[in-house]
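Enquirer: Sequence unavailable; structure follows:
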C-alpha cells in the first residue's frame, strides 16, 4: 500500500505509564552498584528507560605528568565518579526495583539501619552544586585569599579550637601563625589551608 504525504496512518496513545511520571521526585534513594562500574550501569539504565543520576567529576590532566593541566585544551579529559558505587534513584523508579536489580553490577538500595537513606530535592540540588564545583578547574574555583595579620580559627590538629594570627605564608602555602592563649602565645609552623577557618 502506498502512502501519500500528509496522510494519517495511525495514532499513538499518550496515556501510557511514562506520561504520569512526576518531573521532580519527592525523594532520591541511593542505589549501591559495584564501584568502578557506575558508567556501565548508567548505560544499562538508558537502554531500559530508567531514570537515575551518577555524580561524576570531570578533570583535565597533563598527559605527561598526570597533574592538573594548566592548559585544559592540551590535556586529557578524565571523567570519574564522585561517589563511586552509588547512583541516585528517584522515588518513582522504585516500582521497577526488581528490573533494576536484574542489571549486572547492581547490588541493592542503600540501607543504614534506622538512619534516613534518601535525599529531599533541596538536598539533591546541594549535591549537584558540589559536583559542579568539583568539576571546575582550579583557576575558576573561588579561593580564600589569606593575608598576613589575618585572624583565623584552627579547626584541625594539635591546636584545634584556638584562635591565631597569620604571621607568615611560605611559597608552598604553609602558614606560620601565632596562637593566642590568654596572656601568652606560641608560634606554630606548617599549618595548611584545610586546618584553618577565617574569622569574619
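Expert: Sure thing, it's come through. The model shown is predicted, which means the values in this text are computed figures rather than measured ones. Residues are numbered from 1 along each chain as shown.

Enquirer: For the rest of this, base every contact and every neighbour count on C-alpha atoms.
Expert: OK.

Enquirer: buried residues in the helix or strand hosting residue 128?
Expert: Assigned by DSSP states H and E, residue 128 belongs to helix 121-135. Across helix 121-135, burial judged by 16 or more other Cα atoms under 10 Å covers 131, 134-135.

Enquirer: my guess is residue 166 meets residue 151, correct?
Expert: Yes - applying Cα atoms under 8 Å, one finds residue 166 in contact with residue 151, separated by 6.6 Å.

Enquirer: Residue 44 versus residue 97, what's the distance?
Expert: 14 Å (Cα to Cα, to the nearest Å).

Enquirer: Overlap of the contact sets of these two?
Expert: Shared contacts of residue 97 and residue 44 (Cα atoms under 8 Å, 6 or more residues apart in numbering): none.

Enquirer: here's the one I want to compare it with:
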C-alpha cells in the first residue's frame, strides 16, 4: 500500500509498492507538477517531493494522493521517439566472460540481450549522472562483484542486480563491466547536467554492428 509521509518541514516521502510504480508516479508528477513542488527525487521504491517555503502543504499532499491514485501504466509508456537515447557500446568489458558464464550464455548472447532490451532510467544515485536503468528482461540479472574495484573508468557499461548503468566518471565501483562507451553522461555545462533523467528510455547498440 502506498504511503505519503512527511519528511522534514516541507517535503513528502511517497513510498510506493514497486519500481514500476515509481516510474509511473514520477512520469505523472513530471507531467502534472503541483503548484508549490520545488523538486522531486525518485529512488528504488520511493519518491522524495520537496516543496517551496510558501507551498500549501495540505494542497500538495492532496495532489500527490490524486496522482498516485490516478496513475496509469499507459502514462509511463507514453514517450516520444525524441525521448529515446541511443548509446553506442564497445562490448570489451573485463567482466563480460564471467557474466556470460554465470548466466549460462555466450558473449554474443549477453550482447544480444543487452542491445535487444529497452532500458528506462528508474532513478539517479551513487554519483552525479549515474542512472539506474531497468528493463523487463530478467536474463541479465547478475550480482555485484564480490570485490569492488578501486577505480572504474568513465564510460564503463555495467550490470548489477537487474540494472544496467554507464559510469559517468572514474570512480570506485562493484558492478560487472561488460563494455565501454564514449557517451558523455554528466556535463556541468549542459541543462540538465545529467544526460539521462528518470523515466528516459535508453537503447544500447553494438558499435561493431553499426
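Expert: Cool, got the structure. Bear in mind that the values here come from a model prediction, so they are computed numbers and not experimental data.

Enquirer: Overlay them and tell me the TM-score.
Expert: Here the superposed chains carry a TM-score of 0.23, computed using TM-score structural alignment, normalised by the length of structure 1; 74 aligned residues with a Cα RMSD of 5.5 Å.

Enquirer: Which strands and helices lie in contact with the helix holding residue 128 of structure 1?
Expert: Applying 3 or more Cα pairs under 8 Å, 6 or more residues apart in numbering; DSSP states H and E, we find helix 121-135 of structure 1 packed against strand 56-61.

Enquirer: go with 10 Å
Expert: Where contact means 3 or more Cα pairs under 10 Å, 6 or more residues apart in numbering; DSSP states H and E, helix 121-135 of structure 1 is packed against strand 28-33, strand 56-61, strand 118-119.

Enquirer: Just after the host helix or strand of residue 13 of structure 2, pick out the following helix or strand.
Expert: According to DSSP H and E, residue 13 of structure 2 maps onto strand 11-15. Next helix or strand after strand 11-15 of structure 2 toward the C-terminus (DSSP H and E): helix 19-31.

Enquirer: now that following helix and strand 11-15, what's the angle there?
Expert: With axes from the mean of the first three to the mean of the last three Cα atoms, to 10 degrees defining the directions, helix 19-31 of structure 2 sits at 140 degrees from strand 11-15.

Enquirer: buried stuff in helix 19-31 of structure 2?
Expert: Buried, per 16+ other Cα under 10 Å, within helix 19-31 of structure 2: 19-29.

Enquirer: How many residues are close by the closest residue to residue 49 of structure 2 other than its chain neighbours?
Expert: Spatially, and ignoring its direct neighbours in sequence, residue 49 of structure 2 is nearest to residue 40 (4.3 Å; Cα to Cα, 6 or more residues apart in numbering). Close neighbours of residue 40 of structure 2, defined as other Cα atoms under 10 Å, add up to 17.

Enquirer: Tell me how far residue 40 of structure 2 lies from residue 46 of structure 2.
Expert: 10 Å.

Enquirer: what touches both of those two?
Expert: 13, 26 (Cα atoms under 10 Å, 6 or more residues apart in numbering).

Enquirer: Spatially nearest residue to residue 60 of structure 1, not counting backbone neighbours?
Expert: For residue 60 of structure 1, ignoring the flanking residues on the chain, the nearest one in space by Cα to Cα, 6+ apart is residue 77 at 4.5 Å.

Enquirer: ok, that neighbour touching residue 135?
Expert: No - contact criterion Cα atoms under 10 Å: residue 77 of structure 1 and residue 135 do not qualify, at 11.1 Å.

Enquirer: Between these two, which contacts overlap?
Expert: What both residue 77 of structure 1 and residue 135 touch, as defined by Cα under 10 Å, 6+ apart, is the set 58-60.

Enquirer: ok, and the most crowded of these?
Expert: Going by other Cα under 10 Å, residue 60 tops these with 22 neighbours.

Enquirer: how far away is it from residue 131 of structure 1?
Expert: For residue 60 of structure 1, the distance to residue 131 of structure 1 - Cα to Cα - is 15 Å.

Enquirer: repeat for residue 175 of structure 1
Expert: Applying Cα to Cα, the value for residue 175 of structure 1 to residue 131 of structure 1 is 29 Å.

Enquirer: Tell me the buried residues in the helix or strand containing residue 39 of structure 2?
Expert: Residue 39 of structure 2 belongs to strand 37-42 when elements are defined using DSSP H and E. Going by neighbour count (16+ other Cα under 10 Å), the buried part of strand 37-42 of structure 2 is 37, 40, 42.

Enquirer: And for stretch 11-20 of structure 2?
Expert: 11-16, 19-20.

Enquirer: List just the nearest of those residues to residue 4 of structure 2.
Expert: residue 14 (4.5 Å; Cα to Cα).

Enquirer: who's in contact with the closest one?
Expert: By Cα under 10 Å, 6+ apart, the contact set of residue 14 of structure 2 is 2-7, 22, 25, 42, 45-49, 61, 64-65, 68.

Enquirer: can you do 6 Å?
Expert: By Cα atoms under 6 Å, 6 or more residues apart in numbering, residue 14 of structure 2 lies in contact with 3-4, 46-47.
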